[in-house]
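Participant: Here is a sequence together with a model predicted from it:
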Amino acid sequence: MIFAIEEINNSTQLLPGIKLGYQIYDSCASVTVAVHVAFQLTNGQDPEFHTGDNCSRSGMVMGVVAESGSTPSISISRILSSFNIPQVSHFATCACLSNKQQYPTFFRTIPSDQFQALALAKLVKHFGWTWIGAVRSDSDYGNNGMASFLEAARREGICVEYSEAFYRNDPQSKIKKVADVIRRSTAKVVVTFAAGGDMKVLLEELAWDPPPPRQWIGSESWVTDPNFLRFSFCAGAIGFGIQQSVIPGLSSFLMDLPPSEVAASPLLTEFWEDAFNCTLGKSAATDLKVCKGTEDIKMLQSLYIKTSQFRITNMVYKAVYAMAHAIHNAVCQQTDITTKCNKHTTLESRQVFNELKKVNFSQNGYPVSFDANGDPPALYELINWQRNESGVIEIVTVGFYDASLPIGQEFRINRNLTWMDGGTQVPASVCTDRCPPGTRKVLQKGKPVCCYDCTPCPDGEISNVTDSPDCFPCPREFWPNAEKNACFPKPVEFLSFEEVLSIILAAFSVGGACLAIITAAVFFRHRTTPIVRANNSELSFLLLFSLTLCFLCSLTFIGAPSDWSCMLRHTTFGITFVLCISCVLGKTIVVLMAFKATLPGNNMIKWFGPVQQRMTVVFFTFIQVLICIIWLVVSPPFPVKNLTTYREKIILECALGSAIGFWAVLGYIGLLAVFCFVLAVLARKLPDNFNEAKLITFSMLIFCAVWITFIPAYVSSPGKFTVAVEIFAILASSFGLILCIFAPKCFIILFHPEKNTKKHLMNKN
């Protein structure tokens, strides 16, 4: 401060012709002493006599550069603001001092802790730490700073395992308790918002029994202090610090300290005696040697001569210049050539206060200005404690934080960091390991939100990000992969020709059609034989033709359903089976009529000749055709994607359209089959060997049994197996008909031709 004032007093640009005076008080870091000094300042100074002007007047305080602590600054500001005396602090960072209603005349050249708290929260979030410990000074600085940090951390999703407060004057048991909490904690990151004096007490306690490796995150009050580098267990600490600066001329000013000036100042005397371990006095009460007066300050190995890393010192420098610029703007006017200042004006502290709000200048390459809250722009260096090649811990600037930049761009890290225990990998500090994609977070009861269990997503749902709070269902036609972190199209399932089941069914279908054709060929080859002629060869050939169609129609059920295949498979099946049953029914009626005709006076056979037989088949078949036409016109079958039977796949199948139409087709077939079965049962005991009624009875019995069991199997079979059941029923009933009706006849024709005679057929025994 003295250097800055002398520099201003020697300047021809700033306050030319006007000298600034000053008076220095030591508050001893005590609120009581600071308040006492504040009252002294407001009461005015002793009269000063100016011999050149033959006048005298009392010195008035235009402004105060103070205090380094937040709590003393709060006390001083409440007194000074009552007299409109501006106060500029170089190190009081409590966010509470930005409240202009309570502290209207307070300014500072160091950023508010509000900015540092936000920066620390973003720093913790940047490195992925969600489980931390918090330690603070039990003072305005620590309590307000930590409160701002915890609020910002909560918004960033960071959880706090513990939050401890202490003060340097607390009992040793209280300090030890805080140290034990740090030692026992599971959080590997410790965020400290503590004043240097408080932090020194805590670290000295921890040094007795160093805790497991911890990643220390420090506020600027201690993380940039070289005196703390001796605590080696804090190696790798990171935090924010005020920008370094080099103040030209300060080094030579400090080095040019003659003993005469030292002896005239109690403050410098104390410094000199401490630095050289001697005494300037001649009192015998001390054991120290008397200073010789030849001590060379340039030979000192202390922070006093190291002027390359000034941080807070620069804040004092800027505070003095801010005050000088405010006075300059109040009493000086700029002309085209020179600056003229009114030396005789009566300057009030209120004027300096008003001008201080508007100062905006650059000093030594650093801008100086204040916002509406009296705060400067927030710009920090990112600090890291790193060991050099010789193993000595050094304070290294590894990046910057500028609060004026857009969100997400405030950080700029330009060097590698080292972490706790000298590691190069970012340490992890989480309550629970991150939940991978495919799982979701489930909070643990009674614990912070950062403590959770990772639960796999339920079926049909996914999560594709880490630490997802919820799982999301896939679209209707999609299904999760095995990891449940992505949705893929569901596989489409239908009874395709490539499947083994389809190949087997198709083989039986083609085989049955070939069997019907071979049977027809045998009957055609022996069409003149009695057994063929006696069994109504015309209806037999028509029946074999319809059975061939029945076998082949099952092929329409295989393959991907389409509009045409869905309509074709059901209608073809219904019509061909009715044609088949109609032929069997005709043959059954012929048998009954033939035996009725043998009775005396009965000529019913003439009413059921070949024409009537054909008309019967056409009539019964036409009814089924009419039912199918109405079904197709009103509500035909159509292909549909079944998404309900299986959640993980799509069944491509034919919807019935009108269920009434489908069951009407089946019901009509069943009605004819039952009617035919009843007639066959009535005719089964008629004599003679050419009686087909027994064979028809067995065939209809098999037919009805197959289709009765088909109904529950069809309803309960899922997916493509529904189609397989339908094909099986068609093939089973078709094979039942052809084997029961035609196999015995073919056996006689081919292997027992001696029985294929009219005499044998007419034999009633």
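Facilitator: The structure has been received and is ready for your questions.
Participant: Going by C-alpha atoms from here, please, whenever you check contacts or count neighbours.
Facilitator: Fine.
Participant: Which single helix of the protein contains the most residues?
Facilitator: Longest helix in the chain, counting residues (DSSP state H): helix 563-597.
Participant: who does it touch, helix- and strand-wise?
Facilitator: helix 537-553, helix 610-634, strand 638-642, helix 659-683, helix 693-716 (3 or more Cα pairs under 8 Å, 6 or more residues apart in numbering; DSSP states H and E).
Participant: List the buried residues of the second one.
Facilitator: The reference is to helix 610-634. Neighbour counts using 16 or more other Cα atoms under 10 Å place Gln613, Arg614, Thr616, Val617, Phe620, Thr621, Gln624, Val625, Ile627, Cys628, Trp631, Leu632 of helix 610-634 among the buried residues.
Participant: Number of residues surrounding the nearest residue in space to Leu672 that is not next to it in sequence?
Facilitator: The spatial neighbour of Leu672 that comes closest, neighbours along the chain excluded (Cα to Cα, 6 or more residues apart in numbering), is Ile581 at 6.6 Å. Counted by other Cα atoms under 10 Å, the residues lying close to Ile581 total 29.
Participant: Could I get the contacting residues of Ile581?
Facilitator: Ile669, Leu672, Ala673, Cys676 (Cα atoms under 8 Å, 6 or more residues apart in numbering).
Participant: quick one on the thing from earlier: and the helices and strands packed on helix 563-597: which comes nearest His90?
Facilitator: strand 638-642 (74.8 Å; Cα to Cα).
Participant: and here's the other structure:
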Amino acid sequence: MDGDYIIGGAFFIHYNTQALEHNYTTMPEPLRCTGRIHSRELRFSRAMIFAIEEINNSSKLLPGIRLGYQIHDSCSAVPMAVKVAFQLTNGLDHVFYTGDNCSQSGMVMAVVGDSGSTSSISMSRITGSFTIPQVSHFATCACLSNKQQYPNFFRTIPSDQFQAIALAKLVKQFGWTWIGAVRSDSDYGNNGMASFLKAAYKEGICVEYSESFYRTHPRSRIQRVADVIRRSTAMVVVAFASFGEMTLLMEELSREPSPPRQWIGSEGWVTDPDMLRFTLCVGAIGFGIPRSVIPGLRDFLLDLSPTEVVASQILTEFWEDAFNCSLGKSAVTDKRLCDGSEDIKKLQSPYTDTSQLRITNMVYKAVYAVAHAIHNAVCQETNSTTQCDKLSRIESKQVLTQLKKVNFSQNGYHVSFDANGDPVATYELVNWQKGKSGSLEFVTVGYYDASLPDGQEFHIYKDMTWMEERTQVPVSVCSDSCPPGTHKVLQKGKPICCYDCIPCAEGEISNTTDSTDCFLCPKEFWPNADRDTCFPKPVEFLSFSEVLGIILALFSVCGACLAVIITAVFFHHRTSPIVRANNSELSFLLLFSLTLCFLCSLTFIGAPSEWSCMLRHTAFGITFVLCISCVLGKTIVVLMAFKATLPGSNIMKWFGPLQQRLTVVSFTLIQVLICTVWLVVSPPFPMKNLTTYKDRIILECALGSALGFWAVLGYIGLLAVFCFVLAVLARKLPDNFNEAKFITFSMLIFCAVWITFIPAYVSSPGKFTVAVEIFAILKLEASSFGPILCIFAPKCFIILFKPEMNTKKHLMGKSKN
């Protein structure tokens, strides 16, 4: 249609071109589009005409100026798109103008189209050379945002850069980390998939395979892609392809039963009504351009008079294909003649379906954007009125300049372009669901708005249907998630989504799903059985409440009570001959020291404290030295007593009661001095033992100065050896109550216990060190107390039950019995 200013248009009304054979002897035939008409694209072209007629009838936009149009079928082929671009630049005139304005003679002011990225790129290379602005309604390749290469390109549909990010977030939203990928082998598919894979990698998504194909490829190539999909383990397939490629792929997959797959689609095919015939895609989801309403468009599409149809070759072809009849001369022998009963209002076709106006609205907005740019170039506002000069000749570069500035709303749809010629990215999340009639239909279940803050762009507000009409989200992972307590170890030679779940090492936990590593618990904490939480380590010490502590405490108390009972008996009969004859003073002191030794072991039971640590070792050392000093004193007394019976010996005057006391006190004071130095220099202190056992804390007393500890033990051992040597020398002295035999036996056991105690003490861990120490104390006590008990027990028996034996005559051995 002619007009004051012409707008060009390019659409994929057909999807194939006629194959030509060149013999290079005659001029090649012109390119022609063939195949079946794509009704949806026909609707796009008619929507452009509708928008232009609406603008021509407007009193606000371009008043008094009439827009015309040239609309071409680029048939989704680059050669045809290039031809269309040249026709739009030069016009259809066969006359060559030689004047100054020859290049402007047939040039359009702007171009709306094309419907694909590859063809739009080809057209932009040509139209850009003449600064003719191009506004596409369906070319989404992110590459077209490059203003250095495509300075004249604009679009009303969002760039694939936004869609790729949205698709990656969609896949991540449902926990799919193992997917397949197919794409059109074109600028749209290759660039879109590259952007998606980059975004998917950032989201931790792995791709099992990535296949490309094009509708002009041989069938064997498409069969190979279908076989890859059938054999794959990924349940989810992301398809970044156009309608033409997806139709061929679905037809191939439909020939042989294919395992169910969850299809994720780009807007290039996921909202195309012609795709709904493939039921194997039930449950498919993807992003589509938001639905819209264009008042009056449906009536315009259905208002096709027979005259108008016959006058247009495209409309004639559409009519004959839709109603399977022929119009006049174009009749085909196997078709009936159209008799006028055909009613387009009853036709079920993508052409007449205006319930899902998505891309159609992009065409509508593109036409209005061009009209506003022309309006701003030729019209002026004067006193609230608009004056337009239709006689002024403007150049396309003026329209290009004004197109960058357009900012308006039409029917509630905002139109503006950023510095890259792109609009704000908003998408609807579309789900293929079966309706009540059993046929597939598009259902909007959510939306994506790239202008919202990070993390808030994505929103789902309806239930979704998945593959095979399932209600549960399908699972598509290479490896199942690693539960807390394990960590991921990558499988050799496979993507990062393929891994084994390895339990955390001892002392380590992981408290998140799919953890890449485990981390150590703090020093005083230890993992639970599942190794997903750190708990405080149990604290252990020899307590009065446990069985071992109770047994040791009872044994200590019983020993101390026995010593006290013997002391009480001896004290009550202290004047009797049997008590007086056995050095009663040393005997009482020995019984007192034994009582302290037994009670001393109680300091080793209970939680260590600063005072108990200092007390337990020093009290142990001092009381034991006191005990051995008493035994040593009694041994010396026995030796001296029998030496004194030799003629001329007065040795007993040098070892009387005073000397005996001094001996015991002197030996004991030496130990007191050693303990005092130990406590002053580096005393024992309570500590938490974290090294002996990894899973528990042992409360124990650190020695402080090891030299002090071993000095205390060494001194006790030295006295024991000295006492043992003296006891051996006195073991055969005659007497009814010769204690030297028992002292020898006592010291022999004493030394044996000491020899076994030291390595056992050093090697026993934790609270068992304390137990070994107490057992050693009790053994040491028993080693001394046993023989003494052999001395005291008979004496107690005589005192209590055989008083007639408690006489001086009996002690002197003069009794007959």
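Facilitator: Sure thing, it's come through. All figures in this text were calculated on a predicted structure; none of them were measured in a lab.
Participant: Including distance to Val368 of structure 1, could the helices and strands packed on helix 563-597 of structure 1 go into TSV?
Facilitator: Formatted as TSV, those follow (distance: least, Cα to Cα, whole Å):
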stretch	distance to Val368 of structure 1
helix 537-553	94
helix 610-634	87
strand 638-642	72
helix 659-683	86
helix 693-716	84
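Participant: who wins for proximity to Asp209 of structure 1 among these?
Facilitator: Using Cα to Cα, the nearest of those to Asp209 of structure 1 is strand 638-642, at 69.3 Å.
Participant: By how much does the next helix or strand along the chain from the closest one deviate from structure 2 on average?
Facilitator: Next helix or strand after strand 638-642 of structure 1 toward the C-terminus (DSSP states H and E): strand 650-655. On superposition with structure 2, the mean distance recorded for strand 650-655 of structure 1 (mean Cα distance after the TM-score superposition for structure 1) is 0.6 Å.
Participant: quick check, distance from strand 650-655 of structure 1 to the centre of its chain.
Facilitator: In this view, strand 650-655 of structure 1 has its centroid 37 Å away from the chain centroid, taken as Cα atoms, centre = their mean, to the nearest Å.
Participant: again, but for stretch 209-218 of structure 2
Facilitator: Offset of stretch 209-218 of structure 2 from its chain centre (Cα atoms, centre = their mean): 35 Å.
Participant: same thing with stretch 524-532 of structure 2?
Facilitator: Distance of stretch 524-532 of structure 2 from its chain centroid, counting by Cα atoms, centre = their mean, is 20 Å.
Participant: In it, which residues are buried?
Facilitator: Within stretch 524-532 of structure 2, the residues that qualify as buried by neighbour count (16+ other Cα under 10 Å) are Glu524, Phe525, Trp526, Pro527, Asn528, Arg531, Asp532.
Participant: Identify those among those that sit within strands.
Facilitator: When DSSP state E is applied, the buried residues of stretch 524-532 of structure 2 are split such that Phe525, Trp526, Pro527 fall in strands.
Participant: Show me which of these is closest to Pro273 of structure 2.
Facilitator: When those are ranked by distance to Pro273 of structure 2 (Cα to Cα), Pro527 comes first, at 57.5 Å.
Participant: Might you report the residue contacts of the counterpart of that closest one in structure 1?
Facilitator: Under the alignment (TM-score structural alignment), Pro527 of structure 2 pairs with Pro480 of structure 1. By Cα under 8 Å, 6+ apart, the contact list for Pro480 of structure 1 reads Asp459, Gly460, Glu461, Ile462, Cys474, Ala486, Cys487, Phe488.
Participant: Check the secondary structure at the last one for me.
Facilitator: Just to be clear, that refers to Phe488 of structure 1. Under DSSP: H, G, I helix; E, B strand; the rest coil, Phe488 of structure 1 falls in the strand class.
Participant: got a list of what it touches?
Facilitator: Contacts were defined as Cα under 8 Å, 6+ apart; by that measure Phe488 of structure 1 touches Phe478, Trp479, Pro480, Asn481.
Participant: would you turn the residues you listed into TSV with distance to Leu268 of structure 1?
Facilitator: Output for the contacts of Phe488 of structure 1, formatted as TSV (distance: Cα to Cα, whole Å):
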residue	distance to Leu268 of structure 1
Phe478	81
Trp479	80
Pro480	77
Asn481	77
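Participant: quick one: which two of those residues are the most distant?
Facilitator: By the measure Cα to Cα, Phe478 and Asn481 form the most distant pair in the contacts of Phe488 of structure 1, at 9.6 Å.
Participant: what residues are shared contacts of those two?
Facilitator: Taking Cα under 8 Å, 6+ apart as the contact rule, Phe478 of structure 1 and Asn481 both touch Cys487, Phe488.
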